[in-house]
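Visitor: using only what follows, build the 3D model:
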Amino acid sequence: MIFKAEQLYWNAGEKNQLKLDWKRFSKSLLNASPNGIAALDMTLKIMISNQLAQTGLDLFPGAMLSTTLPDLSKHAQQVLKADKAAEGIIINRNNVRYSVLLNPIRHRNAMLGIFCIFQDMTALEKITSQMQSFQDLSMELDTIIDSSNDGLWICDGEGTILRLNPASEYLTHVKSDEVLGRNISELVAEGLIDQSVTLEVLKTQKKVSILQQTRHGKILFLTGNPVFDSNGNLFRVVVNERDITEIKSLQEELEEKVALNNQYRQDLLEMQIEEMESRQIIAKTPEYINIIQQAVKLGTVDSTVLILGESGTGKGVVADLIHKYSPRKNHPMIKLNCGSIPESLVESELFGYEKGAFTGAGKGGKPGKFEMAHKGIIFLDEIAELPLSSQVKLLRFLEDGQITRVGGTVSQKVDVRIVAATNRNLKKMVARKQFRSDLFYRLNVIPLTMLPLRKRRDCILPLINHFTDQFCRRYGKKRVMFSREAMSAMLEHPYPGNVREMINICERVVVMSQDGHVNLEDLPASVREGVAKGPLGGEVWHPGQTLKERMDALEKEILEKALKFHGTQAKMAHSLGLNQSTVARKLKKHLLK
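Guide: A predicted model of the protein is given here:
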């Protein structure tokens, strides 16, 4: 057989020599043939090859045939010399047997190269065997297929239509004799169908479902199922068609209601955020209000949250807030402090244990925290203290949602959202190999960093009022009144223990106060020390200084502390209740920058 070069696309080049437009030729060749194809020039250099030739035979453009397939190169040399096609050449490559056709490429009696076709003989033999098996089952399958109320299309592994049943003819108004033996892509090109689930299955080799509207207005739900042979090769695509025209109408109504519901949820979220903004009794600092807003928003999604911050900053309170505004709010929120459990019991606490799993295990076994939190949220506080061995189990759960009890062999799926918290720097722990990096990235989907109390000074006074009133109600006392010195000490205290420390201080002053009055001496020593000394470490009053000198020194110290804390004149002015120009003038006066 002679391959006529006139059938290809040619361009005239310099010196009237014809050059093959390999790009156009490659595209046509790759789209047309199920076999491996390659084109060689007169030096047996590979000019073009399709995917089958590249993956199965290692024939890549630019390579020499003599290097890749030396045995075949000898046959190609003979074809060049004899100017005659050679067929039926058998070669073995990568444990696959191919039948090769070498065909001269000619143009106006001039030989330009060789056109090679590689047919996979092994695949051909398998297909023949499969077709025989199909014929044996065809009579039984005919009855099953033709009796189905759903439309059925059956295509081969290349998209060629092998069969469609009467129900499909009725639904699509496409007759069998019009399409059998044709490729599904042709029907799409001709507009007989607007899209093809078969082509998607051939592309992805996975089950695919789509909606398709016929030319007659029917809405069909199509599901394409790939069928693989014993070697894992896709050799059939079975498409099921179901008429859902009425269901589609109901679905559109449902989607409208869902959209309306989502709008209501968004409106509710905005109202919740406005409510948080209005609660300036506790959350007055803008940065902290923003954290509260984020927590409310995070409640509406189902992602893993990692809460970071120092001890006592309210990480547990934020976790409660996420649960409160979560769709899981009607299901349990199970809290577990990872640092309070002995290492030997961590896994049994998290995942439970079966009967006789270890010495002292309960006779009936016991569910773990994850099982108890099914459909809800589990709050893993101090996650950094989790042993490395348990981190592996937690990572596995995050990947597949399944747990296995200690001593058990059967995995079970649980639906749990994880909120974790820590006061440690997990990135540094990862660098020191103290915490698994893969678990860190799994947990760190949405990080939320809490502010220490020293960075939300605007909240201190409202918090003091809130907690003292709370404890007054608890202990049946009238509202306490702080002296100027006591309140000044409370406001200036750095609170290294954050809100937890403030709660303890407020409870103490309520319990220890006399007649509802709190003086400086009623405060803990750690709080009094902050005001016991005046500027520059000296006493508040010194006989060697005038009042003006002491006031100037005190003003300078206040400005120094405010500048160090806030960093900018604008924030200093807001905190001190002064105009920014006044702050700038005083800084200049005391030679502060």
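
Visitor: every contact and neighbour count from this point should use C-alpha atoms.
Guide: Noted.

Visitor: which parts of the stretch 251-400 of the chain are strands?
Guide: Using DSSP state E, counting those that start in this stretch, the strands assigned to the stretch 251-400 of the chain run over residues 305-308, 333-337, 377-381.

Visitor: now the ones you listed in JSON lines, with distance to Thr128?
Guide: Listed next are those as JSON lines, based on distance: least, Cα to Cα, whole Å:
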{"stretch": "strand 305-308", "distance to Thr128": "56"}
{"stretch": "strand 333-337", "distance to Thr128": "60"}
{"stretch": "strand 377-381", "distance to Thr128": "56"}
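
Visitor: deepest-packed of those strands, please.
Guide: The highest mean neighbour count among these, using mean count of other Cα atoms under 10 Å, belongs to strand 377-381: a mean of 25.

Visitor: how about this one, so we can line them up?
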Amino acid sequence: MNPLIQNKLKPIFTVSRELEQEEFLKRITDHHGHYLFLEKHNEIYAYVDINNLAIKKWDSKEIRMKDILSKAVLIENTGVFESNQLVSIPFIFQVLGEPIVLVKDDNGNFTGYISREDMLVSMFREENTNTNLLKVLLASIPMGIFVVDHKHKIVNCNESGLKMIRSESEKIIGTRAETIFNQDHLKQVFSTGKTILNQIHITNDMGVIVDYSPIENSDGDVDGVIIIIQDLPMVESMAMEIETVKNLNQDLNAILSSIYDELLVVDSEGVLIRHSENYIKDFWKVNLKELVGESLLDLEERGFFSPSVARLVLEKKEKISIVQETENGKKILAIGNPIFNDRGILQRVVIASRDITENTKLKSELKQTKEITKRYKQELANLKNKTGTSQDIIYCSSKMQKIVNQIKKISSFSSTVLIQGDSGVGKELIARAIHTESTRSEKPFLTINCGSIPENLLESELFGYVKGSFTGADEKGKKGYFEQANGGVLFLDEIGEMPMSLQVKLLRVLQENEVVPIGSVKPISINVQIVAATNQSLEKMIDRGVFREDLYYRINVIPIHVPPLRDRPEDIPLLAYHTIQKLNQRYDKNYHFSPDSLNLLEGYSWPGNIRELQNLIERLFVSADDQVITADLVVQFMNSGTVKRSKPMITGIIPLHEAKWEVEKQLIMLAMRKHRTTTKAAEVLGISQSAVSRKYKRILQQNGE
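Guide: Below you'll find the predicted structure:
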């Protein structure tokens, strides 16, 4: 067997899928490898890439055996290398298809596995390998590949790689790899022999994801590096997002520097990870920049200061205000605020400090400290929401965040929920989120549209029937939706369309927690959480006598109102991006929106809400000639009547100053949605940053945000 394959061979860790869940999980608890191999009838039949499971700890209570098995890859689709096997192009392509290759000994038994990259290196280093094999292989790989020798010079590459870095073979071959790729990463691979994966590399000429893998000689020394690159999708979009974060960071630093003498950000271990440009020089014995990465808890023990506000916050997990005294007698007011993640775990401590030795306005300063720290915490939360949205509910607006928070709050209860909102806002998605977050998530989630089924059939569908209850009935009888959803959640969509006669029966089910099938007199106990939804005003229906008031109060225990898309325009770009990505995946395309086209979508009122937005995006997707969906294409659909554009209209005489303020509001909101910061908005509007900040704050107050 090739010595390189022998040296790179990793052991196979197996577990039988025939074990019970508890025994199965116990078996894999101490496994630390990247792959888990599954046995059935004492034979290996599949493997699981542990990195795809998103599991932090094997002993987590959230791990389920079925989730692990669902990620299994059959080994019949995986390359198998046998002793003394000859290299062929079909085998190489089979190797490229999976991340690993299984290895058999002379007796045909599995002895271990090797990574795809190590297998390719070993094959190319065989003396009898045809040189044309490498050329054919490199030309056929969709990823970019660059081969670097021990002198750090690029000695080979493929066309895909040249296209991604926008260069030519004559300019690249013989060039030092550091002139194109990251010098530190190359140096690390050559010095340590370790692979570096998924490194984002962006320059003026390219935007790629780079993997660096060492090429080792027979002595185990690094003899070169294989660099594999892939196009980085949506580079322009990511660059704009990075620019937005940078601008926001600059704004925060400017605000904080004007109010505090010093601001520190500490992690959950007490390590200083960031500080403001301004800091109290008399308080620290060295330049504060030199202490980044140091533990403030250790500095306290070494006598830098006492007591440590960071330590007190970490211990008590609450806001702490203390006065520290320096060696020269100065008094420093330090306020530490804990920042928690969604699971309630303390993640950061923000410490704001001020020299109050000669400060006679302590009370006023404390008030400012509280306000700015609260704003800092809110800004961090806003950034987190933008990058960590719910997997199913796509949003970034504060209005939808409130709904998501409400869903999490009611997840431990089984109270009846009434979801109200216009057609197309995603009421069923909210209902499914309630089921997913609840303790009933492992039980059924059933949905029935009360307005799409005739009255006589709706009764049998909901309550079921027994044998012989009516002509045409199934001889075995039938369980209704209430029985089928027992233990889980039943979603009654368009409940306003339910006939009055069935409203009475539904009321009894909610009151008694039991259902009586058609043709039976024997009640059946059920345990079902009811989630109802409607796009109508049930209060007005009660006034008209078409909906029971007592039923309304029974279902309206937890009301959730989903706002229409026109009331949360900041969600439109995110929804548009999500929709276009789903279409790209379905049809293997790479379409995306230009910034101007997104601005047009944000300016429309969307009476059909998310459903209308998705339909328009699919029409744009099908009609687009280029990968970039431009504002001109969106305008064509708007002008053709496919979409009615929202335009400001004057329908009556109003005072001129009011009309002027309405125009200002629209311009400022459009500028803030596009550029995200008051600095950029002021630049495009041609007014001062302070004017934008003042007016934007007034607009938010008027909107109740």
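
Visitor: list the TM-score for the superposed pair.
Guide: Laid over one another, the chains give 0.45 as their TM-score (TM-score structural alignment, normalised by the length of structure 1), with 298 aligned residues with a Cα RMSD of 3.7 Å.

Visitor: that older thread, go through the strands of the stretch 251-400 of structure 1 and name the closest to His574 of structure 1.
Guide: strand 305-308 (28.0 Å; Cα to Cα).

Visitor: Ala431 of structure 2 touches Ile530, doesn't it?
Guide: No - using Cα atoms under 8 Å, Ala431 of structure 2 is not in contact with Ile530; the gap is 9.7 Å.

Visitor: and for those two, which residues touch both?
Guide: Counting by Cα atoms under 8 Å, 6 or more residues apart in numbering, the residues touching both Ala431 of structure 2 and Ile530 are Phe491.

Visitor: of these two, which one has the most company?
Guide: Ala431 (25 against 20; other Cα atoms under 10 Å).

Visitor: now do the contacts for the more buried one.
Guide: By Cα under 8 Å, 6+ apart, the residues touching Ala431 of structure 2 are 419, 491, 531.

Visitor: and the last one, what element?
Guide: Secondary structure here is read from DSSP states H and E; on that basis Val531 of structure 2 sits in strand 529-534.

Visitor: that older thread, Ala532 of structure 1 is nearest to which of the strands of the stretch 251-400 of structure 1?
Guide: strand 305-308 (34.0 Å).

Visitor: what is the neighbour count of Thr67 of structure 1?
Guide: What Thr67 of structure 1 shows, counting by other Cα under 10 Å, is a neighbour count of 11.

Visitor: apologies, that question was intended for Leu418 of structure 2.
Guide: If you count neighbours by other Cα under 10 Å, Leu418 of structure 2 ends up with 26.

Visitor: next, it: secondary structure please.
Guide: strand (DSSP: H, G, I helix; E, B strand; the rest coil).

Visitor: hmm, Ala532 and it touching each other?
Guide: Yes - if you go by Cα under 8 Å, Leu418 of structure 2 and Ala532 touch, sitting 4.9 Å apart.

Visitor: joint contacts of those two?
Guide: Common contacts of Leu418 of structure 2 and Ala532 (Cα under 8 Å, 6+ apart): Ile555.

Visitor: mind listing what's buried along the helix or strand sitting right after the strand holding Val531 of structure 2 along the chain?
Guide: Using DSSP H and E, the helix or strand that directly follows strand 529-534 of structure 2 along the chain is helix 538-544. Buried positions in helix 538-544 of structure 2, judged by neighbour count with 16 or more other Cα atoms under 10 Å: Leu538.

Visitor: what do you get for stretch 321-341 of structure 2?
Guide: Buried residues in stretch 321-341 of structure 2, counting neighbours by 16+ other Cα under 10 Å, are found at 321, 323-325, 331-340.

Visitor: please flag which of the residues you listed sit within strands.
Guide: 321, 323-325, 331-340 (DSSP state E).

Visitor: ok, so of these, who is nearest Met119 of structure 2?
Guide: Nearest to Met119 of structure 2, judged by Cα to Cα, of those is Phe340 at 45.1 Å.

Visitor: surely that closest one meets Gln347?
Guide: Yes - if you go by Cα under 8 Å, Phe340 of structure 2 and Gln347 touch, sitting 5.3 Å apart.

Visitor: what residues do the two have in common as contacts?
Guide: Residues touching both Phe340 of structure 2 and Gln347 by Cα under 8 Å, 6+ apart: none at all.

Visitor: next, the distance between the ends of stretch 55-68 of structure 1.
Guide: Distance between the two ends of stretch 55-68 of structure 1: 13 Å, counting by Cα to Cα, to the nearest Å.

Visitor: would you map the helices across the stretch 601-705 of structure 2?
Guide: Applying DSSP state H, counting those that start in this stretch to the stretch 601-705 of structure 2 gives helices spanning 609-623, 631-639, 656-675, 678-685, 689-703.
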